[in-house]
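1. Provided below are the primary sequence and the corresponding predicted coordinates.
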Amino acid sequence: MVMLNVVADKLQFEPMTVRLGAVVSGVDLRETLDQEIVDQISDALVKYKVLFFRNQDITRAQHLAFGRRFGELEIHPLTQHKEGFKTQNVDPEIMVVESTAKSQITADEWHSDVTWRKDPSLGSILRCIISPRVGGDTLWADMEAAYEGLDDDTKAEIEDLTAMHDWKPFRQAMYAQPGTEELVKELKAKFPPSEHPIVRTHPVSGRKALYVNNPFTTNIKGKTREESMKLLTKLYRTASTPDYQVRFRWEPGSIAFWDNRSTQHYAVGDFFPEHRLLERVTVAGDRPF
């Protein structure tokens, strides 16, 4: 039996799993959406954590306009310097994510976006322009479910702990490009490591979620390196639990809008040397608590 949740005369959400992911229908993102529809999408984002739209043939301007209905759009301060994330001839709020046979780009590690910022993003809206013939799916993990699945002793251990987050993977990529030393120095001063709670409380729902990820979380404050890595490794693995995941197959005109406060995602790199082109806008967020 298909679960269908009708929240307006035409706007519908079809869940993909019991609690994570829903396909949205009954909306044309080329149109200017009224506030009621925007509010319903916002509420559904908190509930389902990632929303999927099909057959949305929108322009860059429409992509930007849709994103701005949910808040200020942020400009990623680092990826424009990374090979494969070139933003010439596009608005700075748009991140171009393109993989070709000559330049293979993917994010094949479980992560939440820009957790190294003091105020990480609320969420991202990623649209597909060119999809590979095979492969190239993206997965999302429900980090609220990951927290709930922990044993009571681990929950008690991490309740009041904080962890440090850093943009080290981007630095490594930038160092590989000649002449970037001064730029890296400047960005390190502008974006020092950030401290966030390991257990984050969602500002809308009040639900708790794990908020550490392997690429950007470096250590737990107040613990030795060995103690940090032992506990963090245990927490990182929770995102790999299939019961907490939803998987999405990209097609041109597909859009995914995810809540960065309660999910992690993983871009599967099983499509090389196929061509994949996606563009992303990111809604600015607030400081985790």
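-> Nice, I can see it.

2. From now on I want contacts and neighbour counts done on CA atoms only, so please keep to that.
-> Fine.

3. excluding its backbone neighbours, what's nearest Arg171?
-> Of all residues not flanking Arg171 in the chain, Val184 sits nearest, at 6.7 Å (Cα to Cα, 6 or more residues apart in numbering).

4. Pasting the second one now:
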Amino acid sequence: MTATATTPVLREARIPADGLYEGPRELRRVPEGRPDRPYERFRLIPLGRVIGAEIHGVDLSRPLEAAVRAELDRALLEWKVLFFRDQHLTSRQQRAFAGLWGELETNPLLATGDDPEVARLDRTAVPTFENVWHTDVTFRERPALGAVLQLREVPPVGGDTLWADMAAAYDNLDPEVKERIEGARAVHDFIPGFARFYPPERLAAHQEEFPPVEHPVVRRHPVTGRRTIFVNASFTTRIVGFAQEESDRLLRLLFQQAHAPEFQVRFSWRAGDVAFWDNRATQHYAVNDYAPHRRVAERVAIAGDRPH
């Protein structure tokens, strides 16, 4: 008799649907077909495969030459978040640097520093509300283009910030999910993101100023043209036209795409460090692991355009 190969019979087993699973991921940092070009005005050190780079050789306290600003702009589009060590900027200098990218915006829900256009994030007695993956102020009709954050005081350990490339997150969605969300719009509201920390009286004062707004679930970056996931766990409440249960399920799936480490960069701060990120292309997460120590940051936000 000749032995025949048989396929082993495995017990029935399954894992829940709609999760992040192990395996290869598409990691494309720039739009397809765009060549990598060297930077001539500074030294750039990548910190991640698709997102995050340190910039050396630029003093942000001084006015920037047009050629340096242009090359930094290209670096921002290609790396999504740029880090500058040991800058120690005054509020005026921080505002001047951010202002090179457009009009500045304020957020009445945040405390301010020495200047009304500088938000002060002093995490001591008040609880943090940044330790969730989010994109800043998507409850606005025109969410911020980007932000410049400087750490004034750092805890002895902890207090890192992470950023995720939401174009890479989109690239790795299942094709069926991409088809379902193509052309879909979602509602964004400031109340869910702040209600856990502020009393109703404070939120009610801003309800008319910030009514719910709709944005595309998939945003096209206005410069690079790349598709990005543009919903987040702080401010997105539902997908228009979907039953609530289906909307919740789909949003949970989209929210978790930021959680893949392959799409992320993590930055450990020193006092005086500056981060400049593209809010149109990223989400970020401030790690809340430093209590009872103090962490003080100051942020300047740059007004953006209407997502499409």
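-> Great, that's in hand. Remember, it's a predicted structure, so these values are computed and weren't measured experimentally.

5. sec struct for the residue nearest to Arg171 of the first structure, please.
-> The three-state label for Val184 of the first structure, taken from DSSP: H, G, I helix; E, B strand; the rest coil, comes out as helix.

6. Pull the number of nearby residues for it.
-> Residues lying near Val184 of the first structure (other Cα atoms under 10 Å) number 18.

7. got it, and Pro46 of the second structure?
-> Neighbours of Pro46 of the second structure under the rule other Cα under 10 Å: 15.

8. Kindly report the same for Trp101 of the second structure.
-> Neighbour count for Trp101 of the second structure, taken as other Cα under 10 Å: 16.

9. Quick check: closest non-adjacent residue to it.
-> Of all residues not flanking Trp101 of the second structure in the chain, Ile302 sits nearest, at 7.0 Å (Cα to Cα, 6+ apart).

10. Let me know whether that neighbour touches Phe97 as I believe.
-> No - using Cα atoms under 8 Å, Ile302 of the second structure makes no contact with Phe97, being 10.4 Å away.

11. okay, those two: which has more neighbours?
-> Ile302 (24 against 21).

12. which one in the first structure is aligned with the more buried one?
-> Aligned against the first structure by TM-score structural alignment, Ile302 of the second structure finds its counterpart in Val283.

13. ok, now how distant is its match from Ala156 of the first structure?
-> Counting by Cα to Cα, to the nearest Å, the separation of Val283 of the first structure from Ala156 of the first structure is 32 Å.

14. Surely the residue nearest to Arg171 of the first structure touches Ala173?
-> No - under the criterion of Cα under 8 Å, Val184 of the first structure makes no contact with Ala173, lying 10.5 Å away.

15. which residue numbers in the second structure go with stretch 239-258 of the first structure?
-> Going by TM-score structural alignment, stretch 239-258 of the first structure sits over residues 258-277 in the second structure.

16. what's the span of the matching stretch, first residue to last?
-> With Cα to Cα as the measure, the ends of stretch 258-277 of the second structure fall 16 Å from one another.

17. what separates the match of Ile302 of the second structure from Thr238 of the first structure, distance-wise?
-> In terms of Cα to Cα, Val283 of the first structure sits 26 Å off from Thr238 of the first structure.

18. got it, and Trp258 of the first structure?
-> With Cα to Cα as the criterion, Trp258 of the first structure and Thr238 of the first structure are 19 Å apart.

19. of those two, who's got more company?
-> Per other Cα under 10 Å, whichever of Trp258 of the first structure and Thr238 has more neighbours is Trp258, with 25 against 20.

20. give the contact list for that one.
-> By Cα atoms under 8 Å, 6 or more residues apart in numbering, the contact set of Trp258 of the first structure is 45, 49-51, 123-125.

21. among the residues you listed, which are in strands?
-> 50-51, 123-125 (DSSP state E).

22. Arg200 of the first structure belongs to a helix?
-> No - under three-state DSSP, Arg200 of the first structure falls outside any helix and is assigned strand.

23. Quick check: it touching Ala209?
-> Yes - the criterion here is Cα under 8 Å, and Arg200 of the first structure meets it with Ala209 at 5.3 Å.

24. shared neighbours, these two?
-> When Cα under 8 Å, 6+ apart defines a contact, no residue borders Arg200 of the first structure and Ala209 alike.

25. And the residue opposite Ile51 of the second structure in the first structure once aligned, how far from Ile255 of the first structure?
-> Under the alignment (TM-score structural alignment), Ile51 of the second structure maps onto Leu20 of the first structure. According to Cα to Cα, Leu20 of the first structure stands 16 Å off from Ile255 of the first structure.

26. So the two - more neighbours on which side?
-> More neighbours surround Ile255 than the other of Leu20 of the first structure and Ile255, with 27 against 24 (other Cα under 10 Å).

27. I'd guessed the more buried one sits against Ser124; true?
-> No - using Cα under 8 Å as the test, Ile255 of the first structure is too far from Ser124 to be in contact (10.1 Å).

28. Which part of the second structure matches stretch 50-58 of the first structure?
-> Using TM-score structural alignment, stretch 50-58 of the first structure pairs with 81-89 in the second structure.

29. Next, the contact list for the nearest residue to Arg306 of the second structure once chain neighbours are set aside, please.
-> With Cα to Cα, 6+ apart as the criterion, Arg306 of the second structure has its nearest non-adjacent residue at 4.6 Å, and that residue is Arg142. Applying Cα under 8 Å, 6+ apart, we find Arg142 of the second structure in contact with 303-307.

30. part of a helix, is Arg142 of the second structure?
-> No - read with three-state DSSP, Arg142 of the second structure is coil and lies in no helix.

31. the helices in the stretch 51-200 of the first structure, which residues?
-> In the stretch 51-200 of the first structure, the helices defined using DSSP state H, counting those that start in this stretch lie at 60-68, 143-148, 152-158, 168-175, 181-190.

32. okay if I get the ones you listed as CSV plus distance to Ala107 of the first structure?
-> Converted to CSV, the helices of the stretch 51-200 of the first structure look like this (distance: least, Cα to Cα, whole Å):
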stretch, distance to Ala107 of the first structure
helix 60-68, 22
helix 143-148, 18
helix 152-158, 27
helix 168-175, 11
helix 181-190, 21
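
33. This completes my enquiry, with thanks.
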